[in-house]
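S.K.: I'd like to go over a predicted model; first the sequence, then the structure.
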Amino acid sequence: MSRKLVRIGVSCGVLFASAAVAMGAGPQEKKESDKKKEQKLVVTGTSVVEPAEPPSDSTTDGSVTVGGQAVAYRAVAGTLTVGSSDSQDAMMGLDGKLLPDTGEKAPDPEKPEEAPATARMFYVAYFKKDAPVGRPVTFLYNGGPGSATMWLHMGSFGPRRVVTTDAQHDEGAPYKIVNNDYSLLDVSDVVFIDAPGTGFSRIMGKDKEKAFWGVDQDAHAFDRFIRRFLTKYNRWNSPKYLFGESYGTPRSAVLSAALQNVDLNGIVLLSQILSFDNSIDGPKWNPGVDQAYALGLPTFAASAFYHHKLPTQPAALEPFLAEVEQYAIGDYMSALLQGAELPETRKQAVAEKLHQYTGLPVTYLMRANLRVTGAAFSKQLQLDDETTTGRLDTRYKGPDIDPLSADAEYDPQSNAISSAYTAALNQYMRTELKYGENQTYKPGAYGDPDFTWDLRHQAPGGPPANFQEGGTNVMPDLAYTMKSNPKMKVMLAGGYFDLATPYFEGKFEMHHLQIPQKLQANISYHYYQSGHMVYVNEDVLKQFHADVAAFIRGTEDGK
């Protein structure tokens, strides 16, 4: 085993698994991460002990207009405390306190750091007023790992939406917070959940980081949260949906297996990665596993198409991508699999074909041995203009920081929109939802000097996590859920310009699930001319809402 516990060296807090997380950092990355850790330790200082009592929930009333129809709702912003194990969780009431007659000794209030680890998970739930019994409920969360859910909350299906400039850097505050014409409240109640240690969620107790920051630890915390939520709000008999974005997609796979006896109606996977060996972020640290290069090629092609960097510009994007997909899993993958045995003449021919599909120079492709990572592509596509191409959304671009570096040093899309989302979330939460007084909202856990992520995972029926071989892969979890609950449907959505989790990677993973062929019919595919956060493009958000709403309407009766 080479990838067990990974320290996150990312500081930008935007819903994606970094190359270090997805593939395991090489010596250079580890050294830089250690430097960042030391710098953060200097400025962070002494840890703050969290208060024993959670803040009070806040309940407010509101209305949103969707499709010309007003939807009155009740919003609850609050927390639910979950244990770090099922046995511990079972001894806690909904208030997070030890139940009487458990035989367990209550934690010493004077020594909270010695108490068993718990997570106080923050959520905002929106309930349509006067709704019929059996109304669907959808649980939404972003990824990271280590990201709060402000992106989905303020950008996709909540009742309010922050307005950003599509594919451009915003001009700055004040940002517009508007009625969300595309809120999902027209078809489902929605619950936005911040992962442990992010947003207003907090982790507490002994070994709290080990208890909640990891593939399995995180998913089981969400499992316990959802069960507590269903109990608190009497929603056990409601149609239930999971909606995860980015790292939220592997969370959904593991979570769905943990929730197997709950029988979900559906799962929406936005910007999927289930097998980290497929990540285009860092395949150079995983030599011999070449499929990530092939799965990223269609996104390279879409990006070059958008920026008019192709030698010959195709008439339309989607037919062009269909051609590239076939080449990627055919001749290109075949060439990569030959490794050093690939004849020079064929290598030259493949490089020339890649030039036609990516716009990158043939000489560069030959020097790269036909293998280009996502960060290298972001740097090279618009190199002549001293411009870096976006990662989360390749439609975005920004000035090079170091024109001589081989890889992109930052993500222009993250820089373009992060301030708007952070400001809007804080403004909305504190003024309209009346929550967050005297608290800090953490867009991500990346600033915590102790933030690590345990990539070990035990699949249903698989070997113990300590015996895991290869990269993290939760495809068996989703397959297990689909076989255990053959009526459940899965909606896969993605953006053509997403270089963090290329859309073709998600399609490839779905086509390789270990499920009967007939269950493939339970999966639907939706792709959009946008990036990782497909909803930043308002035209796409409109269609995305229509697609998700249709998915829920078509599955809420269990058919």
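M.R.: Perfect, I can see it now.

S.K.: switch to C-alpha atoms for all contacts and neighbour counts from now on
M.R.: Fine.

S.K.: Please give me every residue in contact with V215.
M.R.: For V215, the contacting residues are 251, 453-457, by CA atoms under 8 Å, 6 or more residues apart in numbering.

S.K.: mind listing the helices for the stretch 151-300 of the chain?
M.R.: Secondary structure of the stretch 151-300 of the chain, counting by DSSP state H, counting those that start in this stretch: helices at 208-212, 215-232, 248-258, 291-306.

S.K.: Which helix or strand contains Y428?
M.R.: helix 412-431 (DSSP states H and E).

S.K.: Show me what counts as buried in that helix.
M.R.: 412-418, 420-425, 428-429 (16 or more other CA atoms under 10 Å).

S.K.: so how far is it off the chain centroid?
M.R.: 17 Å (CA atoms, centre = their mean, to the nearest Å).

S.K.: same thing with stretch 39-46?
M.R.: Between the centre of stretch 39-46 and the centre of its chain there are 28 Å (CA atoms, centre = their mean).

S.K.: same thing with stretch 303-317?
M.R.: 28 Å.

S.K.: again, but for stretch 156-164
M.R.: On CA atoms, centre = their mean, the centre of stretch 156-164 falls 18 Å from the chain's centre.

S.K.: gap between the two ends of that stretch?
M.R.: 12 Å (CA to CA, to the nearest Å).

S.K.: center of this protein - which residue?
M.R.: Central residue of the chain (CA atoms, centre = their mean): S246, 2.2 Å from the mean position.

S.K.: you'd agree it is up against Q272?
M.R.: Yes. With contacts counted by CA atoms under 8 Å, S246 reaches Q272, the gap being 5.6 Å.

S.K.: gap between the two ends of stretch 351-370?
M.R.: 6 Å.

S.K.: That stretch: which residues count as buried?
M.R.: Neighbour-count burial for stretch 351-370 flags 351-360, 362, 365-366, 370 (criterion: 16+ other CA under 10 Å).

S.K.: what's the answer for stretch 376-388, then?
M.R.: By 16+ other CA under 10 Å, the buried positions in stretch 376-388 come out as 376-383, 386-388.

S.K.: now that stretch, how far from the chain's geometric center?
M.R.: The answer for stretch 376-388 is 26 Å, by CA atoms, centre = their mean.

S.K.: And stretch 394-407, by the same measure?
M.R.: 24 Å.

S.K.: Presented hereafter is structure B, for comparison with structure A:
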Amino acid sequence: MITQLKKVFPILLLLPLFFLKAQEKKEDSLSVPEAKSFVTKHEIINGGKTIRYMATASETYLKNEKDKPVASIWSVAYTQEGISDLTKRPVTFIFNGGPGSASVWLHMGMFGPQLVKVNSDALKDDGAAPYNLITNKNGLLDLTDLVFIDPVGTGYSRVVGKGKVEQFWGLNEDAASIAKFMRQWITENNRWLSPKYIAGESFGTTRAAAVANALEKGGQNMALNGLILISQALDYAGSTSVHDNITSYLTYLPSMAATAWYHKKTGQGKELKAFLNEARDFTYNVYSPALYKGSLLSDNEKNELAEKLSYFTGLNKDYILKSDLRILMPRFQKQLLLDRGLAVGRLDGRFMGDEVDKVSETPHLGDPADYQISSAYTASLNHYFADKLKIKMDHPYITSNDSIGNKWRWRPVPDGKFWEPSAVNVARKLAETMKRNTEMKVFVASGYYDLICPFFDAEYTFSRNGISRERVKMGYYEAGHMMYTHEPDFLKLSIDIREFLSN
């Protein structure tokens, strides 16, 4: 017995050390390194003026109620130097959507000091490196400072310490974190009296409306001067093409007509805008009541509707009848150019993808409007960060994080409060914010060939929900979701945003 105790005793002595080491290791895994910051100085000509500016690429830690960091938000801020009165200098916060997308697209495609140029006419894949980076001579740094934000899980942003992704991956959670970051940035940079704007794209417009609302709360009411909504998605009933969603059959039809016109499948000999006015009129006055009648339609009525839908979409009348007069967008993508074995893009109907499976019901390779340009954006941003901004990080920059969408919490109300699942809609939040903030204006940019956030949905959404239309301006472009990939529309959008900020 004594011999056994002698053998066990050294082990008993070592156990406290083992647990201490384990505890130290656990604490080390939750330790938060010092936030990184990279500052460089540059010069650019925007708006006919030479602008000296500072680029600050940095991590900002968001803290919990115990004052412990739980998330690191990566941002790149471009601020003009030599400004004596910052109260007159606007600042615009910019982010993309997803959810799960970093700000790379608006950074390298529209607002940043350097841009990557992809094929303007969507006629070919941009392939592999090298890619063409140019100075953004049509930028806005003469008018406003710019702050590009990557939400948690995108770019270099991530949870830290005891943070959990569940605290940030949700409609309300995401808006709260971005609002918190904006307040911190404004406070640290002494910009509370500066005019403030948000520019968002796609889900980034959902986020923009939610953030504008969140900024009114939390004991630090921050009123915004304006929102720039690129390819808006405020009411998801109009941008979700699924069976039995009558709203989406209506909102997508004019964009189908535009895309069919672009590919010369219909509407030839007519100007695009005139053809789309026909499509609008048909959608509101004929197609809408017909969809609500459903099986109560007579055979003659169904045949007449199928002929008219074929006229607008370029699809075969028999196919439309077999579809029960209801065309899902993924099927339209595959059917429009079926005779050529091509699928049209979802983000931009101008793009075409050569499918391996020519007879699949829907595109199976993905979205050609995405995969034909995404590598150019990713490579260009990484090169720009390293070469111009001198950024060195120990983990990769995530341009698109698909796992976020799979885990995203869409519930708009707190746990414990009754909620019956429905399509996401932040349009009424925007309407309420605009009623409380009577100075806030909104600019909405829509591409005619956007087959995911259709331009007609923007019109449908902003004509409802109590939104103050007199403070909303609409802009239209002959391209898709990222209309700035089309050079003429990049220039037009630049002018339109410049006018919006100036006025």
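M.R.: Received the coordinates, thanks. On a predicted model such as this, the values are computed, not experimentally measured, just so you know.

S.K.: Overlay them and tell me the TM-score.
M.R.: After superposition, the two chains reach a TM-score of 0.89 (TM-score structural alignment, normalised by the length of structure 2), with 467 aligned residues with a CA RMSD of 1.9 Å.

S.K.: picking that back up, are there residues contacting both of S246 and Q272 of structure 1? Which ones?
M.R.: Shared contacts of S246 of structure 1 and Q272, counting by CA under 8 Å, 6+ apart, come down to T501.

S.K.: still on that earlier bit, what's downstream of the helix holding Y428 of structure 1, the next helix or strand?
M.R.: strand 452-454.

S.K.: Check the mean deviation of that next one from structure 2.
M.R.: Once superposed with structure 2, the aligned residues differ from strand 452-454 of structure 1 by a mean of 0.7 Å; criterion: mean CA distance after the TM-score superposition for structure 1.

S.K.: give me the stretch of structure 2 that that strand matches.
M.R.: When structure 2 is aligned by TM-score structural alignment, the counterpart of strand 452-454 of structure 1 is residues 407-409.

S.K.: what's that stretch in contact with?
M.R.: 99, 169-171.

S.K.: what packs against the longest helix seen in structure 2?
M.R.: The helix that spans the most residues within structure 2, counting by DSSP state H, is helix 2-29. Using 3 or more CA pairs under 8 Å, 6 or more residues apart in numbering; DSSP states H and E as the contact test, no helix or strand touches helix 2-29 of structure 2.

S.K.: tell me, the helix or strand following that helix lands on which residues of structure 1?
M.R.: For helix 2-29 of structure 2, the following helix or strand on the C-terminal side (DSSP H and E) is strand 37-46. Using TM-score structural alignment, strand 37-46 of structure 2 corresponds to residues 57-66 of structure 1.

S.K.: Distance check, whatever residue of structure 2 lines up with A257 of structure 1 against G226 of structure 2.
M.R.: Pairing criterion TM-score structural alignment: the partner of A257 of structure 1 within structure 2 is identified as N213. N213 of structure 2 sits 13 Å away from G226 of structure 2, going by CA to CA.

S.K.: now do C453 of structure 2
M.R.: For C453 of structure 2, the distance to G226 of structure 2 - CA to CA - is 21 Å.

S.K.: More neighbours: the two, which one.
M.R.: A side-by-side neighbour count of C453 of structure 2 and G226, using other CA atoms under 10 Å, places C453 first with 31 against 23.

S.K.: Look at the counterpart of the more buried one in structure 1 and give its secondary structure.
M.R.: Per TM-score structural alignment, the equivalent position to C453 of structure 2 in structure 1 is T501. Here T501 of structure 1 is coil, with the state taken from DSSP: H, G, I helix; E, B strand; the rest coil.

S.K.: Okay, and the residue of structure 1 most remote from its centre sits in which element?
M.R.: Relative to the centre of structure 1, the most outlying C-alpha is that of T345, 41.0 Å out, by CA atoms, centre = their mean. Element membership of T345 of structure 1, judged by DSSP H and E, is helix 344-358.

S.K.: What span of structure 2 is that helix aligned with?
M.R.: Helix 344-358 of structure 1 maps onto residues 299-313 of structure 2, going by TM-score structural alignment.

S.K.: Check the mean deviation of the matching stretch from structure 1.
M.R.: Counting by mean CA distance after the TM-score superposition for structure 1, stretch 299-313 of structure 2 comes out at 0.8 Å.

S.K.: Give me the contact list for that stretch.
M.R.: By CA under 8 Å, 6+ apart, stretch 299-313 of structure 2 touches 253-254, 256-257, 260, 265-267, 279, 287, 315-318, 320-321, 325, 336.

S.K.: Please apply the same query to stretch 40-47 of structure 2.
M.R.: Residues contacting stretch 40-47 of structure 2 (CA under 8 Å, 6+ apart): 50-56, 113, 137-142, 389-390.

S.K.: which ones among those residues are found in strands?
M.R.: Judged by DSSP state E, strands contain the following of the contacts of stretch 40-47 of structure 2: 50-56.

S.K.: quick check, nearest of those residues to N503 of structure 2?
M.R.: Each of these was checked against N503 of structure 2 using CA to CA; the closest is I51, at 20.8 Å.

S.K.: tally of neighbours for that closest one?
M.R.: I51 of structure 2, neighbours per other CA under 10 Å, totals 18.

S.K.: Pull the contacting residues for it.
M.R.: 43-45, 80-81, 141-142.

S.K.: any idea how far it lies from S463 of structure 2?
M.R.: In terms of CA to CA, I51 of structure 2 sits 40 Å off from S463 of structure 2.

S.K.: Could you confirm W74 of structure 2 falls within a helix?
M.R.: No. Assessed with three-state DSSP, W74 of structure 2 is strand; it does not lie in a helix.
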